[in-house]
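Novice: no sequence on hand, only this structure:
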């Protein structure tokens, strides 16, 4: 009897084998058909440009003559003979550290306040989010006017309080903090994401912590932060990439504070005042599209991509390691 059943099952498997294989093949083709547009778009708009950038980074190329292979000469130039690239890297690193911390803390603080409001939540949320919809160039021009050292409303208000407002965008020491304030003003998108994460924290956890005698700060640190840690990680990575690509606000602020809109026509306006707003992407743009050193600009772009990927990898590893330690404890 057992042998008969085994024979029948084997026969049924052999009969359904080719049909099952055909169905599996049809399903695979269907899946490939649906993902083909995204895959083709990825290869065209990311894969090919990335490979081309890496290739041009080992060449001398000016958009006119054919590229000529020069090995690691562009990379050696960045770390040896190039002077302004060090200044641009320092300014960008300053923004990465200060802007990232301030942006995440500010957005989390605003989201925490909104999450505790009892009335007018929709209006306050909308008002806090609207600045992020403003075009970067227009927002920067408005900020340059507001923080004008002579007739700006901010310095006038501070003067009524007996406080010297400073030169802001016209000062090498205050230009980067002013750009940071501009970035904080437009951080409504991150605030909305953190607000959604805060509202998703289970109320039962707060109640249990309160019954155990935990105060507001302990509840925030031991309940809120662990619950929204993946979203916080996203906010940190997003802010780091945002700072590494800081371009429009810095270049518009430099030209507007100098009293002209001619950004690319005069080298003295790039990074004004005194190269304090010269970020790494700005210098990359100048090298590639003003001096036509496309090979050198490609090498700078590759380095920027590697640094961005490195920051992301380190942060993800650290967060995962801390989560494993908490689960083990």
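Specialist: Everything's here; your move. In this text the structure is predicted, and so the values were computed from the model without any measurement.
Novice: for the rest of this, base every contact and every neighbour count on C-alpha atoms.
Specialist: Noted.
Novice: ok, residue 33 to residue 327 distance?
Specialist: When distance is defined by C-alpha to C-alpha, to the nearest Å, residue 33 is 41 Å away from residue 327.
Novice: apologies, that question was intended for residue 10.
Specialist: Distance of residue 10 to residue 327, given as C-alpha to C-alpha: 47 Å.
Novice: between residue 33 and residue 327, who's got more neighbours?
Specialist: Between residue 33 and residue 327, counting by other C-alpha atoms under 10 Å, residue 33 is the more crowded of the two (12 against 7).
Novice: any idea how far the more buried one is from residue 40?
Specialist: According to C-alpha to C-alpha, residue 33 and residue 40 sit 11 Å apart.
Novice: likewise for residue 21?
Specialist: Residue 21 sits 27 Å away from residue 40, taking C-alpha to C-alpha as the criterion.
Novice: now swap in residue 122 and tell me
Specialist: With distances taken as C-alpha to C-alpha, residue 122 is found 41 Å from residue 40.
Novice: tell me the contacts of the nearest residue to residue 125 once chain neighbours are set aside?
Specialist: In this structure, residue 125 finds its nearest non-sequential neighbour in residue 114, 6.9 Å apart by C-alpha to C-alpha, 6 or more residues apart in numbering. Counting by C-alpha atoms under 8 Å, 6 or more residues apart in numbering, residue 114 makes contact with 121, 124, 125, 195.
Novice: structure two is appended below for comparative analysis:
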């Protein structure tokens, strides 16, 4: 009976940003709603334009499409629930809903790191082995790399969830966060979490730092290859092809190292909430702009698609006149 009572917790309360005043909550809700809508529409546009424009049917844009698809779901794991909680008095989430949220958050996050490694490998082959690029980065390998990223992350985070599922929660049930992150969940457990904390810390650090090391190795090789290019124009063009990816890397790894690859207790949970908000909202929002506004081919494809759409609308209106 005692064990049943310890595991009978059916829901959690997400404290979120409850300390804000009502006007501040409404303002934050409107900002988050606008950001979420732009994020979804922007990433959908990237997926659509790559799909319809044959000039963008290359490995680099195939990986960008997968990243855009991932960002839509990554921000959807936390943003809708956060917006709902800002407007409601009850900020509860079921136990199973909480476990599902933390599972998808970390699975999509791990997949993002793996995709960024794959994209850095793609840039390495394009710049360091340009003559063999089409042969190496063939369609079969690209599909295998993407499927491996998704499947590998799913398996690794499933192992993590097995460890978390062994924890028991007997109250209190208030999570000092806007989603079910690992640190506040560990604080609520009524069992010894030292082993799970250690394993989770090792797993998170390994994913973040190992992927970062692989990316750095790729870019060190890229850097030295670019220096060997004889013309200034050629070097500038090579650097430009890596600019978008480097911007994405700075945003993603900067926030995640602060959140998960540092000693526990370095920052308060309130600081964690602010950094996590940037991680789950800001980068998915910036992703379409990073890969479109900094890319001449994408901008040209967008202008042409917009022009065709405008012309089609004008012809449709003329037919009704």
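Specialist: It's in. Keep in mind the model is a prediction, meaning the values are calculated, not measured.
Novice: what's the TM-score here?
Specialist: Here the TM-score for the pair of chains, by TM-score structural alignment, normalised by the length of the second structure, is 0.28; 159 aligned residues with a C-alpha RMSD of 6.9 Å.
Novice: so which strand or helix has the residue nearest to residue 125 of the first structure?
Specialist: For residue 114 of the first structure, the element it lies in under DSSP states H and E is helix 84-115.
Novice: the next helix or strand after that helix: which residues count as buried?
Specialist: Sequence order places helix 121-129 as the next helix or strand after helix 84-115 of the first structure, per DSSP H and E. Residues of helix 121-129 of the first structure classed as buried by neighbour count (16 or more other C-alpha atoms under 10 Å): 125, 128, 129.
Novice: next, the angle from helix 121-129 of the first structure to helix 84-115.
Specialist: Orientation of helix 121-129 of the first structure against helix 84-115 (axes from the mean of the first three to the mean of the last three C-alpha atoms, to 10 degrees) gives an angle of 170 degrees.
Novice: and residue 11 of the first structure, how far from residue 2 of the first structure?
Specialist: The gap separating residue 11 of the first structure from residue 2 of the first structure is 14 Å, by C-alpha to C-alpha.
Novice: who has more neighbours out of these two?
Specialist: Per other C-alpha under 10 Å, whichever of residue 11 of the first structure and residue 2 has more neighbours is residue 11, with 12 against 7.
Novice: need the contact list for the more buried one.
Specialist: With contacts taken as C-alpha under 8 Å, 6+ apart, residue 11 of the first structure has no neighbouring residues.
Novice: again, only using 10 Å
Specialist: 5, 17 (C-alpha atoms under 10 Å, 6 or more residues apart in numbering).
Novice: which SSE is residue 93 of the second structure in?
Specialist: Residue 93 of the second structure belongs to strand 92-94 when assigned by DSSP H and E.
Novice: and residue 111 of the second structure, how many neighbours?
Specialist: 24.
Novice: now the end-to-end length of stretch 108-126 of the first structure.
Specialist: Start and end residues of stretch 108-126 of the first structure are separated by 16 Å (C-alpha to C-alpha).
Novice: how far off centre is that stretch?
Specialist: Offset of stretch 108-126 of the first structure from its chain centre (C-alpha atoms, centre = their mean, to the nearest Å): 24 Å.
Novice: do stretch 221-229 of the second structure as well
Specialist: 29 Å.
Novice: ditto for stretch 252-262 of the second structure
Specialist: Using C-alpha atoms, centre = their mean, the offset of stretch 252-262 of the second structure from its chain centre is 12 Å.
Novice: buried set for that stretch?
Specialist: Neighbour-count burial for stretch 252-262 of the second structure flags 252, 253, 255, 256, 258, 259, 260, 261 (criterion: 16+ other C-alpha under 10 Å).
Novice: these two touch, right, the fifth one and residue 274?
Specialist: It refers to residue 258 of the second structure. No: the criterion here is C-alpha atoms under 10 Å, and residue 258 of the second structure misses it with residue 274 at 11.0 Å.
Novice: chain center to whichever strand or helix holds residue 180 of the first structure: distance?
Specialist: Assigned by DSSP H and E, residue 180 of the first structure belongs to helix 175-185. In terms of C-alpha atoms, centre = their mean, the centre of helix 175-185 of the first structure is found 15 Å from the chain centre.
Novice: helices or strands up against it?
Specialist: For helix 175-185 of the first structure, the elements it packs on are helix 84-115, helix 136-146, helix 229-244, helix 248-257, judged by 3 or more C-alpha pairs under 10 Å, 6 or more residues apart in numbering; DSSP states H and E.
Novice: tell me which of those lies nearest to residue 16 of the first structure.
Specialist: Distance to residue 16 of the first structure, taken as C-alpha to C-alpha, is lowest for helix 229-244 among these, at 45.7 Å.
Novice: quick one: the closest one to helix 84-115, angle?
Specialist: Using the same axes, to 10 degrees: helix 229-244 of the first structure against helix 84-115 is 140 degrees.
Novice: now do helix 229-244 of the first structure: which elements does it pack against?
Specialist: With contacts taken as 3+ C-alpha pairs under 10 Å, 6+ apart, helix 229-244 of the first structure sits against helix 84-115, helix 175-185, helix 188-199, helix 225-227, helix 280-289, helix 294-328.
Novice: buried residues, the shortest one. List them.
Specialist: Looking back up the chat, that one is helix 225-227 of the first structure. Buried residues in helix 225-227 of the first structure, defined by neighbour count with 16+ other C-alpha under 10 Å: residue 227.
Novice: ditto for the fifth one
Specialist: Along helix 280-289 of the first structure, the positions that meet the burial threshold by neighbour count (16+ other C-alpha under 10 Å) are 280, 281, 282, 283, 284, 285, 286, 287, 288.
Novice: distance to residue 77 of the first structure added to those residues, as TSV?
Specialist: Supplementary listing: the buried residues of helix 280-289 of the first structure in TSV, determined by distance: C-alpha to C-alpha, whole Å:
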residue	distance to residue 77 of the first structure
280	15
281	17
282	18
283	14
284	13
285	17
286	16
287	13
288	15
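Novice: and which of those is nearest to residue 256 of the first structure?
Specialist: Taking C-alpha to C-alpha as the measure, residue 256 of the first structure lies nearest residue 282 of the buried residues of helix 280-289 of the first structure, at 15.6 Å.
Novice: is that closest one in contact with residue 251, as I believe?
Specialist: Yes: the criterion here is C-alpha under 10 Å, and residue 282 of the first structure meets it with residue 251 at 7.2 Å.
Novice: circling back: buried residues in the helix holding residue 114 of the first structure?
Specialist: The neighbour-count check on helix 84-115 of the first structure (16+ other C-alpha under 10 Å) flags 85, 87-96, 98-100, 102-108, 110-112, 114-115 as buried.
Novice: taking helix 294-328 as reference, get the angle to it.
Specialist: Relative orientation of helix 84-115 of the first structure versus helix 294-328 (the same axes, to 10 degrees): 40 degrees.
Novice: thanks a lot, see you next time.
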